[in-house]
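Novice: here is my input; please provide its structure:
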Amino acid sequence: MDEKLIEVLSELSKKIESLGAHVPVDKAIWSPATCAQYLGVSERHFAERLALKPGFPEPFNISAGERNLVARYRAKDIIAWVERQRVRRVA
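Specialist: Down below sits the predicted model:
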């Protein structure tokens, strides 16, 4: 093979490896920071307002103990919640 092609393929391989494994959105879990970013709000607004709204998806506690909450949310639940928030205009 051509040395230039081998070099290009090597660089491409490194870039692919740096991306890590892709988790499908229906299996992904998001941190509160990721949820806030997706929703376009601050982490504080997310934690103090949105996450406490009735009907908002419940978090999972992924900590090793029960005392410390390490909240995570199913990405598909957050996306579905957003879809339910659509404002329906009356004609």
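Novice: CA only for contacts and neighbour counts going forward, please
Specialist: Fine.
Novice: helices of the chain, start to end?
Specialist: With DSSP state H as the criterion, the chain has helices at 3-19, 32-39, 43-48, 75-84.
Novice: nearest to residue 61, of these?
Specialist: Checking the helices of the chain against residue 61 by C-alpha to C-alpha gives helix 32-39 as the closest, at 11.8 Å.
Novice: show me what the closest one is in contact with.
Specialist: Outside helix 32-39, the residues that touch it by C-alpha atoms under 8 Å, 6 or more residues apart in numbering are 42, 43, 45, 46, 47, 71, 72, 73, 75, 78.
Novice: and the helices of the chain as TSV, adding mean neighbour count and distance to residue 25?
Specialist: Formatted as TSV, those follow (neighbours: other C-alpha atoms under 10 Å; distance: least, C-alpha to C-alpha, whole Å):
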stretch	mean neighbour count	distance to residue 25
helix 3-19	11	16
helix 32-39	17	13
helix 43-48	14	20
helix 75-84	15	6
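Novice: structure for this one too, so we can compare:
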Amino acid sequence: MEPAKFDQLLATLQTLAVALSTPRQMVPVDRQLWDSTSCATYFNVSASHFMQRMAPLPDFPRPINIASGSSRTARWKAGEIMAWADARQERSRQSKRATTSAISGA
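Specialist: Purely as a prediction, here's the structure:
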């Protein structure tokens, strides 16, 4: 390798090492804003399923509309999405327990 190319590569690697060693501020997940794709990923469904079936549910958290250029983009508070999913799962568990006890008690 030519000495000039080696020096250039070394300088690039040093810059990269500094950039990687500098800690980045991480936004806690419960404070993040998720787009429809992130929400869909969290629920392991497609983005279209999320937008057509889940987001319109009456008890689903309301989106925050953020202006981006000439359009508006819906974002959801990740903490609200996770709390909604937890509450829905808990209601489902309670419903199953009630059904099981009603069947076994009858």
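Novice: that older thread, closest to residue 58 of the first structure among the contacts of helix 32-39 of the first structure?
Specialist: Residue 58 of the first structure lies nearest to residue 73 out of these, by C-alpha to C-alpha, at 7.2 Å.
Novice: and the longest strand seen in the first structure, what's buried?
Specialist: Assignment by DSSP state E gives strand 71-74 as the longest strand of the first structure. Going by neighbour count (16 or more other C-alpha atoms under 10 Å), the buried part of strand 71-74 of the first structure is 72, 73, 74.
Novice: circling back: any chance of the helices of the first structure in TSV, plus distance to residue 67 of the first structure?
Specialist: Listed next are the helices of the first structure as TSV, based on distance: least, C-alpha to C-alpha, whole Å:
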stretch	distance to residue 67 of the first structure
helix 3-19	34
helix 32-39	18
helix 43-48	18
helix 75-84	24
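Novice: so which of the ones you listed is nearest residue 57 of the first structure?
Specialist: For residue 57 of the first structure, the closest of the helices of the first structure is helix 75-84, at 6.2 Å, according to C-alpha to C-alpha.
Novice: superposed on the second structure, where does the closest one end up, distance-wise?
Specialist: Following the fit onto the second structure, the mean deviation recorded for helix 75-84 of the first structure is 0.4 Å by mean C-alpha distance after the TM-score superposition for the first structure.
Novice: what's that helix aligned against in the second structure?
Specialist: Aligning helix 75-84 of the first structure against the second structure (TM-score structural alignment) gives residues 78-87.
Novice: and what of stretch 39-46 of the first structure?
Specialist: Under TM-score structural alignment, stretch 39-46 of the first structure corresponds to residues 43-50 of the second structure.
Novice: for the counterpart of residue 23 of the first structure in the second structure, the count of nearby residues, please.
Specialist: For residue 23 of the first structure, the aligned residue in the second structure is residue 27 (criterion: TM-score structural alignment). By other C-alpha atoms under 10 Å, 9 other residues sit near residue 27 of the second structure.
Novice: and residue 27 of the second structure, how far from residue 79 of the second structure?
Specialist: Going from residue 27 of the second structure to residue 79 of the second structure by C-alpha to C-alpha, to the nearest Å gives 12 Å.
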